[in-house]
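Asker: sequence and predicted structure are below.
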Amino acid sequence: MPHPVSERNIPVRDDDAFTTRAQRALRAARAYARRVRIPGPAPIAGVALVCLLIGLLFLAFQVRAIFSAQLQQEYIGLVLEAVERADTARASTLSLQDAPPDDIPHRAAYRDARAEFAARLASLHALIASSPEPAPALPAEVLPPASDFQAASSALDSAYLYWRNERDRASDDVRARIVSVSHTLIALSSIVFGVLITALGMYAKRNRQLVGISSEFEHASLHDAMTGLPNRRKLFAALEETAEQLGHGATAKRIAVLYIDLDGFKRVNDTHGHRIGDEFLIAVSRRFRQTVRNSDVVARIGGDEFAVLVREFSSDLELAAIAQRIITCVAETDGRMDLSLVRASIGIATYPDRVTDYWRLVAAADDTMYAVKRNGKNAFAFASPAAEAA
């Protein structure tokens, strides 16, 4: 005859427990996000992208300026070469300037040198006139061969000083821009490196959060939401793990399942209300956990049904002692809450001596528990091989 179970205390199904714990985890994650307010990857990536674009534009401007300065340097080099050629012609002219008037060959050589100097000045003037940037030109009065030699020589010296200074200025400008480009590249590399480190840090943080939430989900799917005890799924997983670790032959170990039903628990809900019923379940669950060894598993199977997986025992007397302690726990909890209603019926099944298939352990212990209830309740009994076979 099925024993009554309070609808309020029917165990939360695995899916329901999972959903409840998932909702709690999500609420906790949202509350944490509201408190910390960590900027997401999008704003950081946007700021980094803007910085990169500005840096690239600056680099483009600097590279363009460097190329322009290099072209200017090449032009200045051509001008200085023309100045040097004009200076060579001037030196030849000076060497022939003091020739005696009656020395006709030297006078002819002087005129040729003077014409060569004038031609060099004209070439220099044409080159300066084609400068891409404004530059002081040679005076027009010093260009003819018959012009004043001293004035032409002074104009040549002035041109040399100007273009030498321009060459130094262009060289300094190129060096400064190259240093600026190198600093910009270092800054951009730092930004990229910083963004990568930040992204990795945020990924690791999000990953840790997801791992934590996944752990919450996994725990919720394997435990009862109200008592915190393992549920049916966790019990069978532990049972399978324990059975696979059993030895064989003389060294083989035995395992057992104690199936517990709380007699009279429905009357607690009917008489005192569901809140008292829940408090009783929580209290008795805590006492069950304290009664067995740390290696054993206490699980909540149904509303007022529990199971204990004993991973190893030496004799039936040890199991009987555990069952008696559980019965005592239920009676003492009932007495402390002044209910005088609840007792416990326990069925015990062992593997591999009484039950040959460990998957049948829980069912065999459950059947034995019902037999105890039919025979007077508030006691325990062991499953028989005949009952397991049936």
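Answerer: Yep, it's here.
Asker: please make it C-alpha for all contacts and neighbour counts, starting now.
Answerer: Noted.
Asker: buried residues in the helix or strand where Leu361 lies?
Answerer: Element membership for Leu361, per DSSP states H and E: helix 361-374. Across helix 361-374, burial judged by 16 or more other CA atoms under 10 Å covers 361-373.
Asker: one more structure, for comparison:
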Amino acid sequence: MRFRPGPATLAVASLLCLLIGLLYLAMQIRTVFSDQLKQEYAGLVLDAAAHAQSALEQAGMWQQTSGESPAAALNYRRARAELAQRLTSLAALVNASPSTAPHIPPAAFGTDASLDDTDTLLSNVSTYWRVQRDADSADVRVRITHVARTLIALAALLFCMLITALGMYARRNRQLAGQSHEFEYASLHDSMTGLPNRRKLLAELDEAATRGRAASTAHRLAMLYIDLDGFKQVNDSLGHRAGDDFLIAVSKCFRESVRKTDLVARIGGDEFAVLVRTFASDAELAEIARRLIACVVRTDEQSGIGVVRASIGIASFPEPVDDYRRLVAAADDAMYQVKRSGKNGYAFVAPAGRAAAS
């Protein structure tokens, strides 16, 4: 049997991961605090060593002049006593260190100890504890980085687990909704070119007309019906694969040649239509038609075919077509008038029902 984890299983798994992560974080934080204490302790030792070094330099200075006068000798003895006190404090810190460290013997901080030996001792102590402090500081930075990364990973894991558990309840609904959207898109678009089909074109035409009626100002619509002249020869001579490639290329060119507000649709076969939702004059529609014809010519030349051109019929609402539902049929009639007049051009639907060719 195939194992399918349910929401309860995911919740238990996320809780276990969270507990393990929290345990790891507790251990890391405890180590960070320990390293910080070691770092602070090393700082105290280095401060004490610096004070002792200062006392050593003072004693060395008075040692050079101790034989010149009783006052100088007294100052030297005081400096040695100060040095011994500093060394005693330093030895107490070093010898009481919670971590393993080289101890300072009692003979090292006596008043009769050699200043050169004391200087060597202080240098060794400073070097050792500076290395320890730097190592503890680096370890703290590394562990803090681990803590931050673990927190991020746990938060992401927990979030993903919760989202997954919640999503399992809605997965089936999303799948059904996605399939429904795919079916709807497929029913409204041409599978080869990706353009809207006749059903989508008519729906957009209805919506544009309804929006126009709701507007306070007059709203004009236009339909351009495009038929590719000579396209049948492409399929007959070069094959349907070449014909399909031509349709895909010219469809892309059509989309790029019209405005974003205009809708390009494939009616079927080698017939296309362009819904112009707003325009100012017939000259604007004529310019769109010329761009579409140029698309066909350019695609034909790029494909090396040399026989494909376009005939375009143009119908506008509310003049001369007074019913927007007849725009497609009227533009189709105008397109056939172009074909009868020699093809490779465009024509407007005339008020008297005749097409005005151009």
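Answerer: That came in fine, so what should we check first? Just so it is clear, the structure is predicted and the values come from calculations on it, not from any experiment.
Asker: quick revisit: which of the buried residues of helix 361-374 of structure 1 lies closest to Val268 of structure 1?
Answerer: Val268 of structure 1 lies nearest to Lys373 out of these, by CA to CA, at 18.1 Å.
Asker: would you check that that closest one makes contact with Arg343?
Answerer: No. Lys373 of structure 1 is beyond contact range of Arg343, at 10.7 Å (criterion: CA atoms under 8 Å).
Asker: still on that earlier bit, would you format the buried residues of helix 361-374 of structure 1 as JSON lines with distance to Ala199 of structure 1 included?
Answerer: What follows is the buried residues of helix 361-374 of structure 1, written out as JSON lines (distance: CA to CA, whole Å):
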{"residue": "Leu361", "distance to Ala199 of structure 1": "52"}
{"residue": "Val362", "distance to Ala199 of structure 1": "50"}
{"residue": "Ala363", "distance to Ala199 of structure 1": "53"}
{"residue": "Ala364", "distance to Ala199 of structure 1": "56"}
{"residue": "Ala365", "distance to Ala199 of structure 1": "55"}
{"residue": "Asp366", "distance to Ala199 of structure 1": "55"}
{"residue": "Asp367", "distance to Ala199 of structure 1": "58"}
{"residue": "Thr368", "distance to Ala199 of structure 1": "60"}
{"residue": "Met369", "distance to Ala199 of structure 1": "58"}
{"residue": "Tyr370", "distance to Ala199 of structure 1": "60"}
{"residue": "Ala371", "distance to Ala199 of structure 1": "63"}
{"residue": "Val372", "distance to Ala199 of structure 1": "63"}
{"residue": "Lys373", "distance to Ala199 of structure 1": "63"}
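Asker: mean per-residue distance, the helix holding Leu361 of structure 1 to structure 2?
Answerer: Averaged over the aligned pairs, helix 361-374 of structure 1 sits 0.4 Å from structure 2 after superposition, using mean CA distance after the TM-score superposition for structure 1.
Asker: equivalent range in structure 2 for that helix?
Answerer: Under TM-score structural alignment, the match for helix 361-374 of structure 1 in structure 2 covers residues 327-340.
Asker: what are the ranges of the helices in structure 2?
Answerer: With DSSP state H, the ranges of helices along structure 2 come out as 7-64, 70-95, 115-188, 198-214, 231-238, 240-257, 282-303, 327-340.
Asker: where in structure 1 does the second one align, residue-wise?
Answerer: Aligned using TM-score structural alignment, helix 70-95 of structure 2 spans no residues in structure 1.
Asker: which outside residues touch the match of helix 361-374 of structure 1?
Answerer: With CA atoms under 8 Å, 6 or more residues apart in numbering as the test, stretch 327-340 of structure 2 has contacts from 222-227, 311-317, 321, 344-349, 354-357.
Asker: make it 7 Å
Answerer: Outside stretch 327-340 of structure 2, the residues that touch it by CA atoms under 7 Å, 6 or more residues apart in numbering are 223-225, 311-316, 321, 345-349, 355, 357.
Asker: OK, contacts around the aligned residue in structure 2 for Pro352 of structure 1?
Answerer: Using TM-score structural alignment to pair residues, one finds that Pro352 of structure 1 aligns to Pro318 in structure 2. Pro318 of structure 2 makes contacts with Arg220, as judged by CA under 7 Å, 6+ apart.
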